[in-house]
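Q: Could you look at this predicted model? Sequence included:
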Amino acid sequence: MPKDIGWKRQFASDTVAAVCPQALRSLQSANEIGFVPSYGEDDEFTVRARKQICQLFGKDESGCSVSFVSSGTVANALAMASACQSFDGVLCHPISHLEHDEANAPEYLTGGAKLLHVDGRDGKIDPNRFFDFLSRGHGYHSARLRMISITQATEVGTIYTLADLRELRRIKNEMESRLKELFNDEEYRLYYHMDGARLANAVAALQCDPSEIVAEVDVLSFGGSKNGAPPTEAIVFFNPALARDFTWRVKQTGQLVSKMRYLSAPWLGMLKDDVWLDNARHANSQARRLGLELQNLGFQLALDVESNMIFVRFGQAEADALQLLGWDFYPFQLHDGTAYRFVCNWSTTDQAVDDLLADVKTIVRK
């Protein structure tokens, strides 16, 4: 990548990166094949991509349904809408993407479902706080608890370990049992959603099978855009009941695109030979290196580097000086103050990290 084309912008987000070559070649092949059925009915790309995503999570298509959409926001909002009615409540972390970065899209597409905050350290929900909601409100005068949504990896780059997820599932299932009694409804379900915009980074960090992370998840928003794909995300249903009539929801929100192969084909390139996982491993590795070198220069990290994001404690003057040198990054309000976020991506090079560190060193010398 030429240094004169946004070189110092690349740590702002993993979405500023280009499309990786494997996804781009697969996209190009979709353009060269000729004429194929519309609206996701093509066997050549969309049907194959759906099948491969199901297989990635250890499922066949009888227990897994996949839809492709163009953004993480609409993936999350449609996932909420598949399970929630206007009077329902969704338990999520207060710094989740659902809450902070989706312009009320979940509330809009559900017709008014309420996002209810469940706090916890380092961007992760503390599932023991679920029980606080059992005494919230007065029956049908308040929102009915309907869904739990977690983000993996979180918005601050931390990761739910497999032990964390087991404990969350245990408490979620206990909550569901108690709510069945409270509502006097044996058919009641407390659904489980995972915002996996950076799921690849979590799988790479945990070095586990993808199926272990999504155990008991009802619906997953599986991110492509942040991991080297063009604008394409996959909504993956592991609960077939929630996928019923879902195509109508997708159509109603303008996401049932006629040339669906252009959303699905890149996934074939990403999934082949575990490119999706290699991309995430690379981003995570560069983030660890950057974090370590910043510490060696005397800067404190606000959080451990667990995925592809670094949160560093710069003073305001230091942050201003680095931005004046052209680097693009963002302040982020954490529970204990402000930190500055840097994000590595599939294409982050050693040279890019070196150049950033060289400019940081000039600030230190001042």
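A: Happy to help now that I have it.

Q: Could you use CA atoms for every contact and neighbour count after this?
A: Fine.

Q: just the strands in the chain please.
A: For the chain, strands defined by DSSP state E occupy the ranges 65-69, 88-92, 114-117, 144-151, 191-196, 219-223, 233-237, 309-312, 330-334, 337-343.

Q: so can I have CSV of those strands showing mean neighbour count?
A: Output for the strands of the chain, formatted as CSV (neighbours: other C-alpha atoms under 10 Å):
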stretch, mean neighbour count
strand 65-69, 25
strand 88-92, 23
strand 114-117, 20
strand 144-151, 24
strand 191-196, 24
strand 219-223, 27
strand 233-237, 26
strand 309-312, 27
strand 330-334, 15
strand 337-343, 20
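
Q: any chance of these in TSV, plus distance to Y39?
A: Converted to TSV, the strands of the chain look like this (distance: least, C-alpha to C-alpha, whole Å):
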stretch	distance to Y39
strand 65-69	10
strand 88-92	31
strand 114-117	32
strand 144-151	29
strand 191-196	24
strand 219-223	20
strand 233-237	15
strand 309-312	36
strand 330-334	38
strand 337-343	34
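
Q: before we go on, here's another structure to hold up against the first:
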Amino acid sequence: MFFASDNSGIVHPKIMQRMVDANTGYAMPYGNDEIMDEVRTQIRELFEAPEAAVYLVATGTAANSLALACYTQPWQTIFCAQYSHIEEDECNAPEFYAGGAKLTLIPSDNKMTPDALAAAIDHRAGGSVHMAQSGAVSITQVTEFGSVHSLEELRALTAVAKEANLPVHLDGARFANALVALDCTPAEMTWKAGVDVVSFGGTKNGCAGVEAVIFFDPSKAQEFEYRRKRGAHLFSKHRYLSAQMGGYLTDGLWTDMARKANANCARLTAGLRANGAKFLHEPQANMIFASFPRAVHQKLHAGGARYYVLDGDVATGPAEEHLACRLVCDWAMTNDLIDQFLSHF
């Protein structure tokens, strides 16, 4: 009963097989392999962006940080939600790769709002030499609390950025989960909504470790190549990244896995709701933030469940006290495991 993270699950056998298939003979290094040519074509077709510059890295932190660095000078700031991944989970990597640029956190209990973003940008208007200058805007999709920005919400945020002539980055570590939740196209959720660059995640959705960085403005391509190499994220045996992404995108596997993960989350959500759990935010993709009594947490832990409790001590305290937790479903989770988890309530 492992609900700690979608980073914890297995690699899809088809993706693993693609890596095995790639492990034959010789191939050009550093992203010059033939598989990467195929991946580039696949992504450009999926995103309806024939001129897009496409690159692969092994981690989401590298994807976000290197992409943002291409749009942010050291004296600038990146606008992001208070609880965005680049703020809470990347150990200042975006600031490091951008040469010391800071993050400006937009107050929010979940999603960044256009009004709050506009207020933060307006605060830095005027170009005073004494403060950080306005840089990129970064949007997390799916949010850190499991919510999905609608297309209308995305467009409203990017409109504020464009009004201020600021570029927009989309942190899509769970891009596929958001896409199937919205039932839209990759283009509709990115460049058609005003996004300039996207970190397109694979690791959390059945890959071993690969993320794509997609620039809809190809003029950023050369700078990214320099930054990726200087930042030690250019793989020499790149074909194993290419093979993963190639397998991920073939025959719609990436969306199939996301649909399964979201469906698993919906099943778990329904069971929790039926058992009186309280939800911090309405689950919309594959993550749940909920609370239920300490006594239930104790039974789950004793039964071998693994997940993150966000506040309080599970071992000691009133049995009826609610403790909040995060539960994440991936594509490989079975209905039996979900039902086994729910049987402890």
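A: Sure, I can see it. From a predicted model like this one, the values you see are computed outputs, not experimental measurements.

Q: ok, back up a step: closest to T161 of structure 1 out of the strands of structure 1?
A: strand 144-151 (12.2 Å; C-alpha to C-alpha).

Q: Show me what the closest one is packed against.
A: Secondary-structure packing of strand 144-151 of structure 1 (3 or more C-alpha pairs under 8 Å, 6 or more residues apart in numbering; DSSP states H and E): helix 72-83, strand 88-92, strand 191-196.

Q: Map V69 of structure 1 onto structure 2.
A: Matched to structure 2 by TM-score structural alignment, V69 of structure 1 sits across from V57.

Q: Could you export the helices and strands packed on strand 144-151 of structure 1 as TSV, including distance to Q333 of structure 1?
A: As requested, those are arranged in TSV below (distance: least, C-alpha to C-alpha, whole Å):
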stretch	distance to Q333 of structure 1
helix 72-83	21
strand 88-92	18
strand 191-196	21
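
Q: circling back to that earlier point, surely the match of V69 of structure 1 meets G231?
A: No - counting by C-alpha atoms under 8 Å, V57 of structure 2 does not reach G231; the two are 10.9 Å apart.

Q: Now find how far off-centre stretch 99-112 of structure 2 is within its chain.
A: Chain-centre distance of stretch 99-112 of structure 2: 16 Å, with C-alpha atoms, centre = their mean, to the nearest Å.

Q: Can you mark which positions in that stretch are buried?
A: 100-107, 110-112 (16 or more other C-alpha atoms under 10 Å).

Q: Okay, F216 of structure 2 and C80 of structure 2: tell me how far apart.
A: 20 Å (C-alpha to C-alpha, to the nearest Å).

Q: Repeat that for V309 of structure 2.
A: V309 of structure 2 is 25 Å from C80 of structure 2, by C-alpha to C-alpha.

Q: so what corresponds to L322 of structure 1 in structure 2?
A: Using TM-score structural alignment, L322 of structure 1 pairs with L300 in structure 2.

Q: Now its match. Nearest residue, chain neighbours left out?
A: Leaving out its chain neighbours, the residue that sits closest to L300 of structure 2 by C-alpha to C-alpha, 6 or more residues apart in numbering is H344, at 6.1 Å.

Q: What is the burial count for the one you found?
A: 16 (other C-alpha atoms under 10 Å).

Q: residues in contact with it?
A: By C-alpha atoms under 8 Å, 6 or more residues apart in numbering, H344 of structure 2 lies in contact with 296, 299-300.

Q: Residue in structure 2 paired with P231 of structure 1?
A: Checking with TM-score structural alignment, P231 of structure 1 has G209 as its match.

Q: now the helices for structure 2?
A: 13-22, 34-46, 60-69, 85-88, 93-97, 114-123, 151-163, 175-182, 221-230, 239-249, 253-274, 294-302, 335-342 (DSSP state H).

Q: From D33 of structure 2, how far out is the spatially most central residue of structure 2?
A: In structure 2, the centroid-proximal residue (C-alpha atoms, centre = their mean) is A173; its distance is 1.9 Å. A173 of structure 2 is 25 Å from D33 of structure 2, where distance means C-alpha to C-alpha.

Q: before we move on, what about D336 of structure 2?
A: For D336 of structure 2, the distance to D33 of structure 2 - C-alpha to C-alpha - is 41 Å.

Q: out of those two, which sits in the busier spot?
A: Remark: of D336 of structure 2 and D33, D33 carries more neighbours, 18 against 10, as counted by other C-alpha under 10 Å.

Q: So what does that one match up with in structure 1?
A: The equivalent of D33 of structure 2 in structure 1 is D42 (alignment by TM-score structural alignment).

Q: Compile the helices of structure 2 into CSV and extend it with columns for distance to E188 of structure 2.
A: Supplementary listing: those in CSV, determined by distance: least, C-alpha to C-alpha, whole Å:
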stretch, distance to E188 of structure 2
helix 13-22, 26
helix 34-46, 11
helix 60-69, 20
helix 85-88, 22
helix 93-97, 26
helix 114-123, 19
helix 151-163, 7
helix 175-182, 9
helix 221-230, 22
helix 239-249, 18
helix 253-274, 15
helix 294-302, 40
helix 335-342, 32
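
Q: Of the ones you listed, give the one that comes closest to T143 of structure 2.
A: Closest among the helices of structure 2, using C-alpha to C-alpha: helix 85-88, at 8.1 Å.

Q: what comes up buried for that closest one?
A: Buried-residue list, helix 85-88 of structure 2, by 16+ other C-alpha under 10 Å: 85-87.

Q: Give me the range in structure 1 that it lines up against.
A: Taking TM-score structural alignment, helix 85-88 of structure 2 hits residues 97-100 over in structure 1.

Q: Skipping its backbone neighbours, what lies nearest T232 of structure 1 in space?
A: Using C-alpha to C-alpha, 6+ apart, the closest residue to T232 of structure 1 is S70 (4.6 Å).

Q: From the structure, what's the count of residues near that neighbour?
A: Neighbour tally, S70 of structure 1, other C-alpha under 10 Å: 19.

Q: these two touch, right, it and P231?
A: Yes - between S70 of structure 1 and P231 there is a contact under C-alpha under 8 Å: 5.3 Å.

Q: Spit out the residues that contact those two alike.
A: With C-alpha under 8 Å, 6+ apart as the test, S70 of structure 1 and P231 both reach L263.

Q: could you list every residue that touches F342 of structure 1?
A: Here F342 of structure 1 is in contact with 11-13, 309-311, 329-330 (C-alpha under 8 Å, 6+ apart).

Q: Under the alignment, what does P210 of structure 1 map to in structure 2?
A: Using TM-score structural alignment, P210 of structure 1 lines up with P186 in structure 2.
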